[in-house]
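*Asks:* Sequence and predicted model, in that order:
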Amino acid sequence: MKHLISSTAMLMVTTNLAYAQTPAVPDNLEKLSNFQSTGTTEFTVIEQKGEFADGVKKNLERIKLPDGFKIELYAIVPDARHMAVGPQGIVTFVGTRKDKVWAVTDRNKDRVADEVKDFAPSLQFSIPNGPCFSKDGFLYIAEQNRVLLFPAAEFFYESPDVAAFNLVKKGELIPPEHESFNHTARVCKIGPDGKIYISLGQPFNVAPAESLDTFKEHGIGGIIRMNTDGTGREVYTYGIRNSVGHDFHPVTGELWFTDNQVDGMGDDIPPGEINRQTEAGQNFGHPWYGGGSIRTTEYEGQEIPVEVVMPAVEMDAHAADLGMTFYTGNMFPARYKNAIFSAQHGSWNRTTPIGARVMVTFIDDEGKATSEVFAEGWIDENGEYLGRPVDVAQLRDGSLLVSDDLAGALYRISYEGN
């Protein structure tokens, strides 16, 4: 019996095969830095309608939110990871752990993306997970071992060739001998001091003692900051295992960040973390602590040689807290103003899956923080993942985007209640 395949499904299969077989493009950064054409003319454009999109929409019917909120499919974006919303509200750039950065555009402003295409297709990216914007429109993309700068990205993105420059040259973000396949998803944010802050996850489950001095020197297992011209690099944060989300409190300017705990210690320990940093140079406990106050087996009983700042909030073990943002919009009820929305990617090192949800963390006037579930339902009754949230970003209208690298999608959460 012959199986009939719809034209839409065939188109998606063909597109996916073409994407998988696309040969690596040469690194044209030098040409682009000199405003020279590379000869690139084609984009990879992602179909936004059809059976795949309908399937994602169907899964969203399962998502539970507080009263008055709704979630909708905003865009199909393969491997969607961290997001940077353009200051002019024209385009949202979405990083991946592969070799693509996607430009997502809602041209008619109906709050659904009309176009998703690859950004700067003439460039060869390497794990461009972390895009971030300065307020005056400069786009930065933190890769595995490089940081790129794109002036006027919201203007140039319509062309395959874009103005592009090194902020940190390839091989200089971390020493090349410490490059790894593990914990290489960088994120970045511009701080209230105008500097760029970049997280550098260390590659081990528990960092070995013989690596600690080198890691401390370069900021591996920490967060570094530098001027937006690449000068003045310094280590700002120490004692992190693998942070893949940070932001600055809109009122105090303090740095808050998520951190992923040590694996292999059991289903319910150690806890995940949301941390609050009040001054430069503070240490948050890795590798002596695996998460919260739980000591790692490798360093158990050893004297801790630094003063450790404990987490502001302990999260569920292995839920994998990743991207986060402070909410500054006016769409949501007042109680959400200046709260943290954060994405939990979901557990792998647990007998019963947990996470795959969006959390909200409220901070009182004294800095005390408490967290609760905001959006959940991406794990079904069989324990199967229907999606894995990665990052949360705010659109100019005050709604939230949530990225999902399993479904390959962006979702928009809006509020319509009284």
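*Replies:* All right, it came through fine. Numbering: from 1, shown residues only.

*Asks:* C-alpha from now on. contacts and neighbour counts both.
*Replies:* Will do.

*Asks:* Next, name the residue at the spatial heart of the chain.
*Replies:* residue 82 (3.1 Å; C-alpha atoms, centre = their mean).

*Asks:* wait, isn't that one in contact with residue 94?
*Replies:* Yes - here residue 82 reaches residue 94: they are 5.7 Å apart, a contact under C-alpha atoms under 8 Å.

*Asks:* tell me the contacts of the residue nearest to the centre of the chain?
*Replies:* 94-96, 129-131, 187, 323, 390-392, 403 (C-alpha atoms under 8 Å, 6 or more residues apart in numbering).

*Asks:* again with residue 65
*Replies:* Residue 65 is in contact with 374-376, counting by C-alpha under 8 Å, 6+ apart.

*Asks:* hmm, try it at 10 Å
*Replies:* 71, 358, 373-377, 413 (C-alpha atoms under 10 Å, 6 or more residues apart in numbering).

*Asks:* take a look at this one as well, against the first:
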Amino acid sequence: MKHAPLSALLICMSGLALAAPTSDEALERMRSMKTTGQSLDMKTVPQDGEIADAIRNNLERIKLPDGFKIELYAVVPDARHMAVGPSSGVVFVGTRKTDLWAVTDRTKNRTADEVKRFAPAISFTQPGPCFSKDGFLFVAEHNRLLVFPAAEFFFEGPDVAADIVVPTGELIPTDEESYNHGARVCAVGPDNKLTVSLGQPHNVPPKDKAELYKQHGIGGIVRMERDGSKREVYATGIRNSVGITYNPTTQELWFTDNQVDGMGDDIPPGEINHAPKAGMQFGMPWYGGGQVRTTEYAEEAPPEGLTFPVVETVAHAADMGLMFYTGKMFPEKYRGGLFSAQRGSWNRTEPVGARVMFTPFAADGSAPSGETVPFAEGWLDEETGEYYGRIVDVAQLKDGSLLVSDDTAGAIYRISYDGDSN
């Protein structure tokens, strides 16, 4: 009987030893505080060269109020929702693909030095990050919810402390998984509970889905303990919210919602909504945005007690991420106000959006004190209709400057103020 040469056996065994674990296997190993065998030479994104130069050139188009300036903070492919680490200031950036990025400004010169793939052994599905005040990074995916304790400490290496909050296939029923409206966003509220928005996959949800969607919070916002227990449907009647935040003054929830497509250029309006308590219903499917009735439910009487938006925005601008400004860098008029992102229209003969909006708020944080107006704009060429970027989210750095994500250019911008802040 012939035996394989020892060298061949060693090569075979070496190959088995070096076989990379699957994403699920890697997650389980990290849950047990074990290594995954990933290389320490992690994937990074170059921060110089032609792409960075082109993005900087495009920023010359952007219009801002006097005293403000905008600069390239980081080249981040497919950059969407951002979560700023409460301890380190490292910015974790989600995408609509499989990557979650860690963006680091090591020199504190207000420009990123490194953009690196976070937890490279895990293949995410449209990750949307958010932080708790005590430094736990939660990642809401299309149909899973993960948590990374001490992410700001472990992100330097490929293996990170990890756990599962909601297992794969249990955030929504698997039969309701869709390529449409599948991106999730999250926030940890002042009650220390985890809040997650769940867009519904239709333009207007069909009537035979009503009970199922109400039960699971699809087309709504759900709330749960940080370990995934005690899940409840917090709000319903929402088409697709891709921006939720808590007002630090009132401790109450605000969110954007995207309106129904196919009804014309100017209707229905986009929405900024206020949800101070659980159980509120925000109009879908009877209303497609604001108080514009949907064609599909035009003959059906809406139930009583619906809540309409506090702010109606221009139709089809695609209102996305939002945040209340708590810094001191910007002038007094901006403090306590709401910054929000409009990604830009597709369902419009005359394009609109691709800008950062600002809504001033009363000192007590209870309601807007003025109209919503453009703050940073110019990514849309109004003459040609060409987009030079599409704006997704806004976040605040510790110095009070504003970060803005652009998933089309693949970048994060930083807006700062160097005028009189009084």
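*Replies:* Cool, got the structure. In this text the structure is predicted, and so the values were computed from the model without any measurement.

*Asks:* about what we covered before: what is in contact with residue 82 and residue 94 of structure 1 at once?
*Replies:* 101, 128-132, 391, 403.

*Asks:* Of those residues, which belong to helices?
*Replies:* Judged by DSSP state H, helices contain none of those.

*Asks:* ok, of those residues, which one's closest to residue 330 of structure 1?
*Replies:* residue 391 (20.1 Å; C-alpha to C-alpha).

*Asks:* Could you verify my assumption that the closest one touches residue 245?
*Replies:* Yes - counting by C-alpha atoms under 10 Å, residue 245 is a contact partner of residue 391 of structure 1 at 7.8 Å.

*Asks:* Which residues are in contact with each of those two?
*Replies:* The contact lists of residue 391 of structure 1 and residue 245 share 82, 321-325, 342-343, where a contact means C-alpha under 10 Å, 6+ apart.

*Asks:* Mark which of the residues you listed are part of strands, please.
*Replies:* Within these, residues falling in strands by DSSP state E are 321-325, 342-343.

*Asks:* Ranking by neighbours, what's the top pick from those?
*Replies:* Neighbour counts for these (other C-alpha atoms under 10 Å) peak at residue 321, which has 34 neighbours.

*Asks:* Let me know the distance separating the counterpart of it in structure 2 from residue 7 of structure 2.
*Replies:* Counting by TM-score structural alignment, residue 321 of structure 1 corresponds to residue 319 in structure 2. In this view, residue 319 of structure 2 and residue 7 of structure 2 are 61 Å apart by C-alpha to C-alpha, to the nearest Å.

*Asks:* Ok, residue 15 of structure 2 next?
*Replies:* 12 Å.

*Asks:* Same question for residue 78 of structure 2.
*Replies:* 45 Å.

*Asks:* Over to residue 189 of structure 2?
*Replies:* 59 Å.

*Asks:* what does residue 348 of structure 2 give?
*Replies:* 66 Å.

*Asks:* Quickly name whichever of the shared contacts of residue 82 and residue 94 of structure 1 is closest to residue 88 of structure 1.
*Replies:* Checking these one by one against residue 88 of structure 1 (C-alpha to C-alpha), the nearest turns out to be residue 132, at 13.7 Å.

*Asks:* on that earlier part again, okay, residue 348 and residue 7 of structure 2: which has more neighbours?
*Replies:* residue 348 (17 against 9).

*Asks:* Quick check, that one in contact with residue 315.
*Replies:* Yes - taking C-alpha under 10 Å as the definition, residue 348 of structure 2 is a contact partner of residue 315 at 8.6 Å.

*Asks:* Which parts of the stretch 51-200 of structure 2 are helices?
*Replies:* 151-154 (DSSP state H, counting those that start in this stretch).

*Asks:* returning to that earlier point: dump the shared contacts of residue 391 and residue 245 of structure 1 to CSV, plus distance to residue 168 of structure 1.
*Replies:* Formatted as CSV, these follow (distance: C-alpha to C-alpha, whole Å):
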residue, distance to residue 168 of structure 1
82, 19
321, 27
322, 24
323, 23
324, 24
325, 25
342, 28
343, 28
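
*Asks:* Can you get me the start-to-end distance on stretch 63-73 of structure 2?
*Replies:* 17 Å.

*Asks:* top of the shared contacts of residue 82 and residue 94 of structure 1 by neighbour count?
*Replies:* Within these, most neighbours by other C-alpha under 10 Å means residue 403, with 32 neighbours.

*Asks:* Residue in structure 2 paired with the residue nearest to the centre of structure 1?
*Replies:* By TM-score structural alignment, residue 82 of structure 1 lines up with residue 81.

*Asks:* Next: residue 355 of structure 1.
*Replies:* Per TM-score structural alignment, residue 355 of structure 1 is aligned with residue 353.

*Asks:* contacting residues for its match?
*Replies:* 314-319, 341-346, 374, 377-380, 387, 390-391.

*Asks:* switch to 8 Å and redo it
*Replies:* Here residue 353 of structure 2 is in contact with 317-318, 342-345, 380 (criterion: C-alpha under 8 Å, 6+ apart).

*Asks:* Most neighbours out of these, which is it?
*Replies:* residue 318 (30 neighbours).

*Asks:* That one touches residue 347, doesn't it?
*Replies:* No - counting by C-alpha under 8 Å, residue 318 of structure 2 does not reach residue 347; the two are 9.8 Å apart.

*Asks:* in the longest helix along structure 2, what's buried?
*Replies:* If you go by DSSP H, structure 2 has its longest helix at helix 6-18. By 16 or more other C-alpha atoms under 10 Å, helix 6-18 of structure 2 has no buried positions at all.

*Asks:* Any idea how far whichever helix or strand comes after that helix is from the middle of the chain?
*Replies:* Going down the chain from helix 6-18 of structure 2, the next helix or strand is helix 23-31, by DSSP states H and E. The chain centroid and the centroid of helix 23-31 of structure 2 are separated by 24 Å, computed with C-alpha atoms, centre = their mean, to the nearest Å.

*Asks:* before we move on, what about stretch 377-385 of structure 2?
*Replies:* 24 Å.
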